[in-house]
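Trainee: here is my input, please return the structure:
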Amino acid sequence: MSAQWWNLKTEVCGLNQILKEILDHREGNFLLPFFWQHDGHRDELPGQIQKIWESGCRAFCLESRPFEDFCGEAWWKNLEVILREAKKRGMKVWFLDDKHFPTGYANGTTKTTHPECRRWYIREDHVDLMGPARDISVLIPPCKDDESLISICAFLRTGDAEEISGEPVAFSTRPDDRFLYLDLPKGCWRLFFVYRTRANDSDYISMLTEEGPRALIEAVYEPHYQHFGEYFGDTIAGFFSDEPSLDAPYIGPYGRDPGFYYRTVGQPGVALPWEDLILGKMESSGWSEYWLPALWYSHREHSPNVRLAYMDAVTGLWKRNFSYQLGDWCRSHNVMYIGHIIEDMGAHGRLGCSAGHFFRALAGQDMSGIDIVLHQVMPGMGQYQTAADISEGVADPEFFHYILAHLAASQARQTARMKGRAMCEVFGAFGWAEGLPCMKWLIDFLLVRGVNHFVPHAFTDFFPDEDCPPHFYAGGNDPQFESFSKLMKYTNRAAHLLYGTDMEAAGAILYHGEAEWMNGQGCMFSEKPAKICYDAHIPYDIVPVDSLLRAKAEAGKFMVGERSYGFLAVPSCRYLPEPFWQAAKSLKAAGVPVFFIDAAPMCPEELPGEVVELKKLADHIFSKRLAHDYHAGSALLRIARFDREDTSAFVLFNENPMPILESVRFPAEGKYLKMDLLNEVYEKAETKDGVVDVSLEPGESALFLWGGVEDQEMEAFPKECCWKERSEVCALWDIDLYEQGKAAGYSPFRCQSELINITGRQGNPQFSGKIRYRTSLDLKKAPLGLDLGRVGVSAKLSVNGHDLGWRIAAPYRWDISSYIKAGKNEIEIVAANTLANRIQDAFSRRMPIPPSGVLGPVYLLRTSEKQFEKEDIYG
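Mentor: I've put the predicted structure just below:
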């Protein structure tokens, strides 16, 4: 029911503390939207910050987009204004840590003061020779600018494609030699020349040395501290790294470019990230510079381990020199370090546009992080590949729906320093067609997967800005802005309730990073078993080998930090690193079930687990009673459990494009609260056996809370309202239009009209703004609800002059019982659409533009049960 919940707070003073804070509007802030900075807008800054405050966000992240005088006098003068305004409002300020994304440009200092910090790569050239041959010579390919020869060696070819075998035959030359003289035994040989090179002449720092990230600190971090050190740890909250990468380029001439999401070891023609430190680490594993060709070409016996040694070195150096160096600097200056890499479709475990290993890449941060932008996740499309403005133009639903958010949530809960903080940059570059229902859908999509901090993308300092809309407020032109605050406040309420809880994970799925390095395309990705589990409502974390090595196992469970797991599922592959097998033996000894999906890998000893078919994984887990069975038939009904002391909260979210009506069997019974945190509707109910009938519209979520509320406190809440009857409202409406940002007020559009799509064929296709509807209804005084049916995209209802607030997603429904009278009742609705109709931006071509206004059918709702048991509570 839509009670004025604030009347409850004097009645329930003994509530669980977190719930009390939510009821009292004292929730914390979990939002830090980007606030884009361009030159020449200093005078507008106080007003822009005020709008961020009005939106419900209590922090923001400044981003040069770009600001040409970044870290110059104009930048510092702007920051004086920004920090003063933020401090006045008690807001926190973050900094995106470079002049422009991706992080690593170091404000251009590699072109001026630190050219030595630019990135190095290795490339190979080769010639195929047939033996036996004596006293032959081969031209040595000349070094290009900024190149040096690392090694020359030959491998015997097997005849199977470009496979090589045996031990390398090493050769040496003098620096000025143009010819290599050699004798060859019988067989076909490939002679390799491996070079250290700048490859793509990048102006970005190397993340693999201590000096590269130090240059970034000197160029960006320390100047901010020198100018505004008094704000650090107070108004200034920290720094944000956006999409730093190793940036391995395809340079050819061999192989073909697989695309920058997919460049990694095992691909001819890809220049691989390099620093001389890598060779030392590989040598400690037994691999000299003469084994480097096995990074590109398959070696019959040794490629998996050569590639593992190389990738371990690369990702370990990133972790120590980039992630930890920046993180340690921030923590030593009393601020936090956050951010994300590019994760798309497995890129997180590769070298092209990412960092080779999700967990190591972010290890030094104080939050884990991801992003969802550019139509990567589309509501209701979790079973389909969808068009998106990303590599190859297609978003893979298995990756984006089943593992991306779980990567962040898993790392945040396995890493003590992160304290469960999982962040997502969200909303960006969907276009103006991305209305509030879509935004709310994305927030719920993330919340139910364990993400609890959000970077909305973005506020900008001028309008119109063609850069990656939608933008919020948009110089007063955004029709949704008034109701955008409802979404932001909902996000803070939900995150406040869920942050700091123990999110349930029945078991763990092994992170496939090392397996992909060793197996290439012969590796099953973690999202495969993740999809099987998630569609069966089996909760899981993603666990890397590094975490398994520090796990403690006993009595059929293993723990990583404070996280407990009842099984480990290992995606199919042929090879796994030796440390995995050590950990797996310990799990088996402690009675922890280990499931190898579809096939057993090559195991040095007896397999420490059992082989399970992928399609039978969920049934196998249930048969061993390793997870609770909710008996929910819809795979796209998402369920997550969050525990805090004696309280269990279950978040349910309908990702199906159709309504869901399910009888869900919860692992809890007795009295509970059903919470609609978006519309602040809190109702009590009870179940004797844990079975609850759940009805959710497409994109609707609900939270069910057991515990934390005493019986006498529970009585202060109204009973759950079940609308049992409905009758269509056959009214005619007076409709007025207000084109926000262009008109002074409302103008008449239609009188005594039926409901139509305001921007449809019979309306004004280019209208963006507010739409006002007025009518009168003759009603009896009785418990009644009003449902508007379809709305594009948000709507506010007033009954007899009483403002009942906004609805930003289905169901567009209000309890009007307390506001109606017997006889004539004045009904007013204000709907708001998006700016897509007016601006028609390119990003909006990737998704449907919602209809505009109230489309109905409008229904009056009735319940056969008395709604209010304690009328005095609601006055």
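
Trainee: rest of the way, CA atoms for contacts and neighbours
Mentor: OK.

Trainee: how many neighbours does residue 236 have?
Mentor: 26 (other CA atoms under 10 Å).

Trainee: measure it to residue 90 for me?
Mentor: Using CA to CA, to the nearest Å, residue 236 is found at 11 Å from residue 90.

Trainee: residue 658 contacts residue 696, doesn't it?
Mentor: No - in this structure, residue 658 is not within contact of residue 696 by CA atoms under 8 Å, at 9.0 Å.

Trainee: now do residue 865 against residue 782, distance only.
Mentor: Here the criterion is CA to CA. By it, residue 865 lies 11 Å from residue 782.

Trainee: more crowded one of residue 658 and residue 696?
Mentor: residue 696 (21 against 13).

Trainee: chain neighbours aside, what residue packs nearest to the more buried one?
Mentor: With sequence-adjacent residues excluded and distances taken as CA to CA, 6 or more residues apart in numbering, residue 696 is closest to residue 660, at 5.2 Å.

Trainee: what's around the one you found, how many residues?
Mentor: The number of residues packed near residue 660 is 20, by other CA under 10 Å.

Trainee: same check, this time on residue 825
Mentor: Using other CA under 10 Å, residue 825 is surrounded by 18 other residues.

Trainee: distance of residue 517 from residue 471?
Mentor: Residue 517 sits 39 Å away from residue 471, going by CA to CA.

Trainee: equivalent analysis for residue 578, please.
Mentor: Per CA to CA, residue 578 is found 49 Å from residue 471.

Trainee: looking at those two, which is more packed in?
Mentor: residue 471 (30 against 12).

Trainee: so what's the residue nearest to residue 696 up against?
Mentor: With CA atoms under 8 Å, 6 or more residues apart in numbering as the criterion, the residues that contact residue 660 are 634, 637, 654, 694, 695, 696, 697, 698.

Trainee: now the strands for the stretch 451-600 of the chain?
Mentor: 453-456, 459-460, 502-503, 507-510, 540-543, 552-554, 557-560, 563-565, 568-570, 594-597 (DSSP state E, counting those that start in this stretch).

Trainee: next one: the stretch 251-400 of the chain
Mentor: For the stretch 251-400 of the chain, strands defined by DSSP E, counting those that start in this stretch occupy the ranges 272-274, 336-340, 368-372, 386-387, 394-395.

Trainee: which strands and helices lie in contact with the second one?
Mentor: Looking back up the chat, that one is strand 336-340. The contact analysis (3 or more CA pairs under 8 Å, 6 or more residues apart in numbering; DSSP states H and E) places strand 336-340 against strand 236-242, helix 324-332, strand 368-372.

Trainee: measure residue 228 to residue 325 for me?
Mentor: Remark: distance between residue 228 and residue 325 (CA to CA) = 21 Å.

Trainee: hmm, back to that, next step: the contacts of residue 660 restricted to strands.
Mentor: Under the assignment DSSP state E, the contacts of residue 660 contribute 637, 654, 694, 695, 696 to strands.

Trainee: now do the buried residues in the helix or strand containing residue 748.
Mentor: Using DSSP states H and E, residue 748 sits in strand 747-753. Within strand 747-753, the residues that count as buried by 16 or more other CA atoms under 10 Å are residue 749.

Trainee: alongside the first, I'd like the structure of this one:
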Amino acid sequence: MKLSSKGKSLNNTLLTLALILLVVLPGCNNKSFEDSERNIGQWPEPTSESNPWARWWWMGSAVDKANLNYLMHEYKQAGIGGLEIAPIYGAKGFESKFLDYLSPQWISMLHHSIAVADSLDMQIDLTQGTGWPFGGEMVTPDMAAKKMRIQQYSYSEEKGLDRPILIEEKNIKGKAHYLHTLMAFQEGKTPENLTNRIGEDGSLSWDGKGDWGLVAVFEIQTGQKVKRAAPGGQGFTLDHFSNAAVKQYLDHFDSAFNKDFPGIRAFYNDSFEVYGSNFTGEFFNYFQAKRGYDIRNHLDKLVSENTDEEVSRLKSDYRETISDMLLENFTMQWSDWAGSHQKLTKNQAHGSPGNLLDLYAAVDIPEGETFGSSYFPIPGIRRDSSDIRNVDPDPIMLKFASSAAHLTGNKLASTETFTWLGEHFKSAFSQAKPELEQAFLAGINHMFYHGITYSPQEVAFPGWLFYASLNLNTHNSLWPHIKGFNAYVQRTQSVLQSGMPDNELLVYWPVYDVWADPEGLGKTLTVHGIDEWLHPTPFYKASKSLMEIGYGVDFVSDALLNTLKVEGNTLVGAGGKHKISVIIVPKTAFMPEATLQRLLNLAEAGAHVVFQEKPADVPGFKDYASRKNTLDNLWASIQFKSKSNRSEADFGEGKIIVSNELPGALVSLGLKREKLTDLGLKFIRRSLGEDKYYYLVNHTSKKVSEMVSFATEGKAAILMDPEQGTVGLAKIQSGKEETKVAISLSPGQSIIVHVLKELPKEELLSWKYEVSSPAIIEMDNAWQLTFKNGGPIIPSDQLLEKLMPWTALSGDGYEDFSGQALYESSFELESLKENAKYMLDLGKVLESARVWVNGKEVGYAFSIPFRLDISNFVKEGENKLEIEVANLMANHVRYLDRNEILWRNYHEINFVNIDYKPFDASGWAIMPSGLVGPVKLEVHDY
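Mentor: Predicted coordinates:
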């Protein structure tokens, strides 16, 4: 079963939706969490889903079996677990190889890709269209996205109409349109519907008495077509609000595949970018069924420039109705349809004019997005001024997707990762890692690279590229090192996909406060607009402050409150497995009386609910005075007692607290925060029965090395390094309701702490800690530098008297080279200390290193602080050290542009820079590349 009503129409409220969700959740086999094995001292078993995935652009769908075979084997070797096929525009000069989307030849290539994926234990997702958003040549004008064109007229008994009622939109050619509704308004009179009294010439056949104001609503196509469409995928954007249009769109796929769908895992829908779409033909009838009144009788207020209370309430109802239409007519119908074909759905709800939590909750894999780069105070991390976007990525935005996954029992919450992380060819793993860690900390556990472009072997460097991507493809000079980064991702995700989420707080999201904005009409909740609709809100400020002081937080909507049960004083979601301690209601201007009633019911059953303030009012227009009275009466039924900084009431089996000082209220309820955040550490926690996984990250500028307190009782703890994969038994101090664990994390490092309720039966090696003053062995011998793979030419090898980046060398090719080069040297160990930890510190690496000691591969150092434990590889006497360094593509691309060598030659948008201007690297400065060092060996003997 799927998380929806499976094709049945819902009743008039989202609360009914929530009850339906609650009924179907326990039986959702593909959505429920399974209890993880404890994996004592071991990493969870790797799966295709614990490996990173990638969006896979098919440029022009110019794919062939030989290259599909080659590339997919390369991806598998690099540690990619799955691919999301997204056909887009093609490269010029290859038109003869283009395959039309959904043609028999295209479908044959899709089947072949899936067969190869199956043979490699990989999986495939498929976007259900080309480019974005959904649309294409199958979308007829009546199925296409619509908007309202509102025009106002005056009518007098003496003079008649001031002008013909004809659409006055410019550039109307080619856009289907018609007069949908005409309403007449006069003070003190009942509005009149004159829609059927208009002639084809715009004349009005009516004998109204006195002076009237008329409001005409024209339905018109937005005219938007699919962005970045692939051959065979061009056409109008779909009307996502129309049940009939969406059904017709989905029927086209049934026909194209003859109902014989290939073995893909999931259908995918990108972020909602249907610009200007705010209407559909059935809107007014749908509105009346949902909201209980005819908004046509209030069009004069809805379109007025006033910002009074009634206007705000009408606009709130309009926005809620649009949200309902998107949820029911598109998202649920789509998810229902996919489920009927035994497929999952993966959806990006952000950007839509809807309730993000409910939209995410209606699919199998909610997906967020990281766009741009964040500031991290990690010493040495590069962030160029040209890389900074208008709004930094915000992990709280990602929590809308992960919260929906947690509350509905979905195992996976995904993210489109690294969209415009930086300017093309200038982004390194060291910049990507903390950005990804920020997503992991927000509850994401299924990352997708944005992305990899299918590029045939015969296409020269830099291969086919997509204009908004990190472009980590097989032509990238970092590609030979991506296996190391992917291993880090896989280990981390294997933990974050284990057990159950363990966030103790649910913060109520008052979406009606967003919808009550008196400005404008539509309200799209975009990643780029969070400074307007998210950051200023009490909800955001409360959530952020609670996370910063060490509480685990998920978000809950009005509808999702109805999926919760109460056991004792604990709230339970996700089919009985996700346990929550307290619901937080931040300062809220508008709350439905049914929502307050639900909160009181939960408290009566045993839940604890903390309000910052009494909810001020009810949303919406109809009967709002009487509904406000109901809200007030419900609140008055709570018998509060005053405390020093709060009001508190025993309510049934639970408690209700009102306090603007939320941390104090939580302490009064006995909640323990994670004090580790006082050290600047960030965390996310998973439960495995009575055990806990903590994913811990140091994004500060200082090393943390001390006994760190964890708010869980344990008799042992295991440290797990996701970069190198090492595991060991930690030093701990057990205490009542907390465990202190010895932690040493440099800026930029992460660690997983597995806190065990009971002592492990297995015999485990102890974790090797670093000491404060290790012995230092300087690597000051000469270095042999050998260039391996890359271009535009392979420079001459060099013997370096002292370590330096290769771009500092004089001669042909050094500055222009992008690829991999090997630095070789040696060091002496007079004696080998059995229990010592030998840490190789590479210093500054530009940009990634792969290390061998005595001919054995140690691993990859791809991110700050560029350190590797080589304890198991060193020996007494002379030790050979080999360090392969991979740099960025920037210098090679600069060479191409300076020499006017054509490489960007695509249809549609072609190739642009981070500011969407024509790309040109000819003026770039050389990016320093190679091993800067200093390289040294630390001997931690204890």
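
Trainee: on that earlier part again, filter the contacts of residue 660 of the first structure down to the buried ones, ChimeraX style.
Mentor: Buried residues within the contacts of residue 660 of the first structure, by 16+ other CA under 10 Å, are selected in ChimeraX with:
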select :634,637,654,696,697,698
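
Trainee: please produce CSV containing the contacts of residue 660 of the first structure, extended by distance to residue 366 of the first structure.
Mentor: Shown next, in CSV, are the contacts of residue 660 of the first structure (distance: CA to CA, whole Å):
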residue, distance to residue 366 of the first structure
634, 36
637, 31
654, 31
694, 37
695, 38
696, 35
697, 36
698, 35
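
Trainee: rewinding a little: which stretch among the strands of the stretch 451-600 of the first structure comes nearest residue 406 of the first structure?
Mentor: Nearest to residue 406 of the first structure among these is strand 540-543; the distance by CA to CA comes to 6.4 Å.

Trainee: report the contact partners of residue 724 of the first structure.
Mentor: By CA under 8 Å, 6+ apart, the residues touching residue 724 of the first structure are 861, 862, 863, 864.

Trainee: helix, strand or coil for the last one?
Mentor: Using DSSP: H, G, I helix; E, B strand; the rest coil, the structure places residue 864 of the first structure in coil.

Trainee: how much space between the counterpart of it in the second structure and residue 727 of the second structure?
Mentor: Under the alignment (TM-score structural alignment), residue 864 of the first structure pairs with residue 941 in the second structure. The gap separating residue 941 of the second structure from residue 727 of the second structure is 19 Å, by CA to CA.

Trainee: tell me which of these two has more neighbours.
Mentor: Under the criterion of other CA under 10 Å, the comparison of residue 941 of the second structure against residue 727 puts residue 727 first, with 22 against 17.

Trainee: the more buried one and residue 843 of the second structure, how far apart?
Mentor: 24 Å.

Trainee: go on, residue 141 of the second structure?
Mentor: Noted for residue 141 of the second structure: a distance of 61 Å to residue 843 of the second structure, by CA to CA.

Trainee: neighbour count: those two, which is higher?
Mentor: Using other CA under 10 Å as the criterion, residue 141 of the second structure and residue 843 rank with residue 141 on top: 20 against 15.

Trainee: aligned against the first structure, show me the partner of the more buried one.
Mentor: Using TM-score structural alignment, the partner of residue 141 of the second structure in the first structure is residue 115.

Trainee: its match reaches residue 108, doesn't it?
Mentor: No - if you go by CA under 8 Å, residue 115 of the first structure and residue 108 don't touch, sitting 9.7 Å apart.

Trainee: what lines up with residue 752 of the second structure in the first structure?
Mentor: Aligned partner of residue 752 of the second structure by TM-score structural alignment: residue 703.

Trainee: so the residue lying closest to that match once chain neighbours are set aside versus residue 644 of the first structure, what's the distance?
Mentor: With sequence-adjacent residues excluded and distances taken as CA to CA, 6+ apart, residue 703 of the first structure is closest to residue 651, at 4.6 Å. Noted for residue 651 of the first structure: a distance of 14 Å to residue 644 of the first structure, by CA to CA.

Trainee: okay, these two: which has more neighbours?
Mentor: Neighbour count, other CA under 10 Å: between residue 651 of the first structure and residue 644, residue 651 has more, with 22 against 17.

Trainee: could you give the number of residues near the residue mapped onto residue 244 of the second structure from the first structure?
Mentor: Under the alignment (TM-score structural alignment), residue 244 of the second structure pairs with residue 211 in the first structure. Neighbour count of residue 211 of the first structure, defined by other CA under 10 Å: 18.

Trainee: and residue 211 of the first structure, what does it touch?
Mentor: By CA under 8 Å, 6+ apart, the contact set of residue 211 of the first structure is residue 117.

Trainee: same thing with residue 648 of the first structure?
Mentor: Per CA under 8 Å, 6+ apart, neighbours of residue 648 of the first structure: 641, 642, 705, 706, 707.

Trainee: mean per-residue distance, the host helix or strand of residue 735 of the first structure versus the second structure.
Mentor: Per DSSP H and E: residue 735 of the first structure is located in strand 733-738. Once the two models are superposed, strand 733-738 of the first structure sits on average 3.4 Å from its counterpart in the second structure (mean CA distance after the TM-score superposition for the first structure).

Trainee: isn't residue 887 of the second structure up against residue 862?
Mentor: No - judged on CA under 8 Å, residue 887 of the second structure makes no contact with residue 862 at a distance of 10.7 Å.

Trainee: find residues that contact each of those two.
Mentor: Common contacts of residue 887 of the second structure and residue 862, defined by CA under 8 Å, 6+ apart, comprise 847, 848.

Trainee: please report how far the residue nearest to residue 696 of the first structure lies from residue 445 of the first structure.
Mentor: According to CA to CA, residue 660 of the first structure stands 16 Å off from residue 445 of the first structure.

Trainee: what does residue 733 of the first structure give?
Mentor: 36 Å.

Trainee: ok, back up a step: how would you label the match of residue 752 of the second structure: helix, strand or coil?
Mentor: Residue 703 of the first structure ends up strand, using three-state DSSP.

Trainee: next, count neighbours for it.
Mentor: If you count neighbours by other CA under 10 Å, residue 703 of the first structure ends up with 19.

Trainee: got the contact list for it?
Mentor: 649, 650, 651, 652, 674, 675, 676, 677.
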